[in-house]
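Participant: Sequence isn't available, so here's the structure alone:
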């Protein structure tokens, strides 16, 4: 009798520990992206998406479109160029080179975040997770965290392992807020390992990477192209099974938008 009772107690304790660990990690069960619909990528300005578009991606400062699956854009690994005043007050969280200069993504004028220490990652995650919670409060269904690949532009100061650890903190924050978490780019990186649920793949047709994303995320891949010949190739290869949109590179409100 004592042996049986001890076994029951041990089983109950194990179950409680598993539940507690899962809850603390923020690994909330979230649903997939809608299937059999198109996507519109509206970071440069919000406009009403046409009826055949069921998924809309907008900046976190915009409002979601009613009746659609809305994805909130958050620049998770770099700063927005328009937020320099905010980040200057938190300069210790920005990546600097060996001469003390801020490391910049020259293409967009964005500073890279310093992800090298666990302490800084936690401080940065609190900031980004607060934005993520704001997306949820505004009615978004999901979030995409941009610039996962910023370590490739860090002059060797950041490593893939730093990005992985930080991404894990961000996806946990998204799941705690009840949002589906999206990986942005970085073909060949199976984001499931750190909690990503879907991918936003820019120019995967141009760089022949669409298949890499599909191998990891099946139909949970949104494909954005900026050149017509790449769009045509992506539509030919994946348009029957995936949401593909052609946009102008500035993603302007009244710019190019074409679907397969």
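Facilitator: Structure's in. What do you need? Since the model is a prediction, treat every value here as computed from it, not as a measurement.

Participant: all contacts plus neighbour counts: C-alpha atoms, from now on.
Facilitator: Noted.

Participant: Is residue 4 in a helix, a strand, or coil?
Facilitator: At residue 4 the chain is in helix, as set by DSSP: H, G, I helix; E, B strand; the rest coil.

Participant: Quick check: it vs residue 207, distance?
Facilitator: As judged by C-alpha to C-alpha, to the nearest Å, residue 4 and residue 207 stand 61 Å apart.

Participant: Same check on residue 6?
Facilitator: Distance of residue 6 to residue 207, computed by C-alpha to C-alpha: 59 Å.

Participant: Could you do residue 231 as well?
Facilitator: Separation of residue 231 from residue 207 (C-alpha to C-alpha): 12 Å.

Participant: Give me the more crowded residue out of those two.
Facilitator: More crowded of residue 231 and residue 207, by other C-alpha atoms under 10 Å: residue 231, with 26 against 10.

Participant: which residue sits closest to residue 68 in space, ignoring its chain neighbours?
Facilitator: In space, and not counting its chain neighbours, residue 68 is closest to residue 54: 5.1 Å by C-alpha to C-alpha, 6 or more residues apart in numbering.

Participant: Compute the number of surrounding residues for residue 25.
Facilitator: A count of neighbours around residue 25, defined by other C-alpha under 10 Å, yields 16.

Participant: who's in contact with the closest residue to it other than its chain neighbours?
Facilitator: The shortest distance from residue 25 to any non-neighbouring residue, by C-alpha to C-alpha, 6+ apart, is to residue 172 (6.5 Å). Shown in contact with residue 172 (C-alpha atoms under 8 Å, 6 or more residues apart in numbering): 25-27, 195.

Participant: Secondary structure for those - can I get that in TSV?
Facilitator: Compiled in TSV, those are given as follows (three-state DSSP):
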residue	secondary structure
25	helix
26	coil
27	coil
195	coil
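
Participant: Okay, one more to line up with it:
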């Protein structure tokens, strides 16, 4: 009875019903976007710009600001069909970026634990200046010739950000990011945020995960109702990195799930050991 009364009063006075709280826009389709094969060799290198000779891999994920258009062009030119992913942080402010001065104080939250110069963002404000900044970053990725985008720190609602972010806030923001990428012909990768995979799967073309084997959160069987295996079942590639586990502790399991898993160092330099 109480729930029914609450719903009635909400409707009467214009408050959104609970079922509508996470209402999301329709996914923007992108038939021309890159959709990586389930088995895709790759390198993830953010702390430095890759230099020739490049690895013989089908995908490079590199820092969108630090890489030049010439580097992206060479990565394309030196291996037929190679794709290049543009790393940007969509959920944190980084004080060393050239656009750092564009962020209004109202969107800057608490510092990211362990990451100097970074602060969480109030993602609820993507309808204003924050959204303009992210659109400009996506325009940069497109202008440099990237094929796809890796959005980092898109799980702020599970962290102490300084803002009362909810799961619904994160769903709306992440769906918006994917749609903005697709509108520019860029493939969109979901970074971590495993708990929201069931809702976000229609928006993203592939997934990138850190340490799901270490924390036993890779599969739906482990978690109950979410897991990266849902991407694979939908024909979408999963890229996974482990930092602390020995390859003997995760590679066989990763290969069995058809994940593209690597052993990397936390600073994401050129070092890599591929599981397959």
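Facilitator: Perfect, I can see it now. From a predicted model like this one, the values you see are computed outputs, not experimental measurements.

Participant: Next, the TM-score between them, please.
Facilitator: The TM-score (TM-score structural alignment, normalised by the length of structure 1) is 0.77; 224 aligned residues with a C-alpha RMSD of 2.3 Å.

Participant: Where do the strands of the stretch 151-276 of structure 2 begin and end?
Facilitator: Applying DSSP state E, counting those that start in this stretch to the stretch 151-276 of structure 2 gives strands spanning 187-191, 206-210, 238-242, 260-263, 273-274.

Participant: The second one vs structure 1, average offset?
Facilitator: Put plainly, it is strand 206-210 of structure 2. By mean C-alpha distance after the TM-score superposition for structure 1, the fitted strand 206-210 of structure 2 averages 0.7 Å away from its aligned residues in structure 1.

Participant: Then the fourth one?
Facilitator: Average distance between strand 260-263 of structure 2 and its aligned residues in structure 1, after superposition and using mean C-alpha distance after the TM-score superposition for structure 1, equals 1.1 Å.

Participant: In structure 1, which residues correspond to that strand?
Facilitator: With TM-score structural alignment applied, strand 260-263 of structure 2 matches the range 243-246 in structure 1.

Participant: So what touches the matching stretch?
Facilitator: By C-alpha under 8 Å, 6+ apart, the surrounding residues in contact with stretch 243-246 of structure 1 are 36-41, 221-228, 231, 234-235, 238, 256-260.

Participant: repeat that with 6 Å
Facilitator: With contact meaning C-alpha atoms under 6 Å, 6 or more residues apart in numbering, stretch 243-246 of structure 1 is reached by 38-39, 222-226, 257-259.

Participant: list the buried ones in the longest helix anywhere in structure 2?
Facilitator: Identified as the longest helix of structure 2 according to DSSP state H is helix 167-183. Neighbour counts using 16 or more other C-alpha atoms under 10 Å place 167-182 of helix 167-183 of structure 2 among the buried residues.

Participant: mean deviation of that helix from structure 1?
Facilitator: Compared with structure 1 after fitting, helix 167-183 of structure 2 deviates on average by 1.2 Å (mean C-alpha distance after the TM-score superposition for structure 1).

Participant: Okay, now stretch 211-222 of structure 1: how far is its last residue from its first?
Facilitator: Using C-alpha to C-alpha, one end of stretch 211-222 of structure 1 lies 12 Å from the other.

Participant: thinking again about what came up before, count the residues that sit near the residue nearest to residue 68 of structure 1.
Facilitator: Neighbours of residue 54 of structure 1 under the rule other C-alpha under 10 Å: 21.

Participant: again, but for residue 35 of structure 2
Facilitator: Neighbours of residue 35 of structure 2 under the rule other C-alpha under 10 Å: 17.

Participant: Go ahead and list the helix or strand containing the alignment partner in structure 1 of it.
Facilitator: Under the alignment (TM-score structural alignment), residue 35 of structure 2 pairs with residue 32 in structure 1. Remark: residue 32 of structure 1 resides in no helix or strand, with elements defined by DSSP states H and E.

Participant: cool, and residue 70 of structure 2?
Facilitator: Assigning secondary structure by DSSP H and E places residue 70 of structure 2 in helix 69-77.

Participant: Tell me the helices and strands packed up against that helix.
Facilitator: Counting contacts by 3 or more C-alpha pairs under 6 Å, 6 or more residues apart in numbering; DSSP states H and E, helix 69-77 of structure 2 packs against no other helix or strand.

Participant: Go again with 10 Å.
Facilitator: Applying 3 or more C-alpha pairs under 10 Å, 6 or more residues apart in numbering; DSSP states H and E, we find helix 69-77 of structure 2 packed against strand 59-63, strand 83-89, helix 129-143.

Participant: now that helix against strand 59-63, angle please.
Facilitator: Counting by axes from the mean of the first three to the mean of the last three C-alpha atoms, to 10 degrees, helix 69-77 of structure 2 lies at 170 degrees to strand 59-63.

Participant: give the contact list for residue 127 of structure 2.
Facilitator: 173, 176 (C-alpha atoms under 10 Å, 6 or more residues apart in numbering).

Participant: quick one: the closest residue to residue 104 of structure 2 other than its chain neighbours and residue 122 of structure 2, what's the gap?
Facilitator: The spatial neighbour of residue 104 of structure 2 that comes closest, neighbours along the chain excluded (C-alpha to C-alpha, 6+ apart), is residue 129 at 7.5 Å. For residue 129 of structure 2, the distance to residue 122 of structure 2 equals 11 Å [C-alpha to C-alpha].

Participant: Looking only at neighbour counts, state which of the two leads.
Facilitator: Neighbour tally, residue 129 of structure 2 and residue 122, criterion other C-alpha under 10 Å: the higher count belongs to residue 122, 23 against 14.

Participant: Next one: that one from residue 9 of structure 2, what distance?
Facilitator: Residue 122 of structure 2 sits 30 Å away from residue 9 of structure 2, going by C-alpha to C-alpha.

Participant: ditto for residue 35 of structure 2
Facilitator: 46 Å.

Participant: Check residue 173 of structure 2 too.
Facilitator: Here the criterion is C-alpha to C-alpha. By it, residue 173 of structure 2 lies 28 Å from residue 9 of structure 2.

Participant: Report the spatially nearest residue to the residue positioned nearest the centre of structure 2, omitting neighbours in sequence.
Facilitator: What sits nearest the mean C-alpha location of structure 2, by C-alpha atoms, centre = their mean, is residue 191, with 2.9 Å. Using C-alpha to C-alpha, 6+ apart and skipping residues adjacent in sequence, the residue nearest residue 191 of structure 2 is residue 208, 4.8 Å away.
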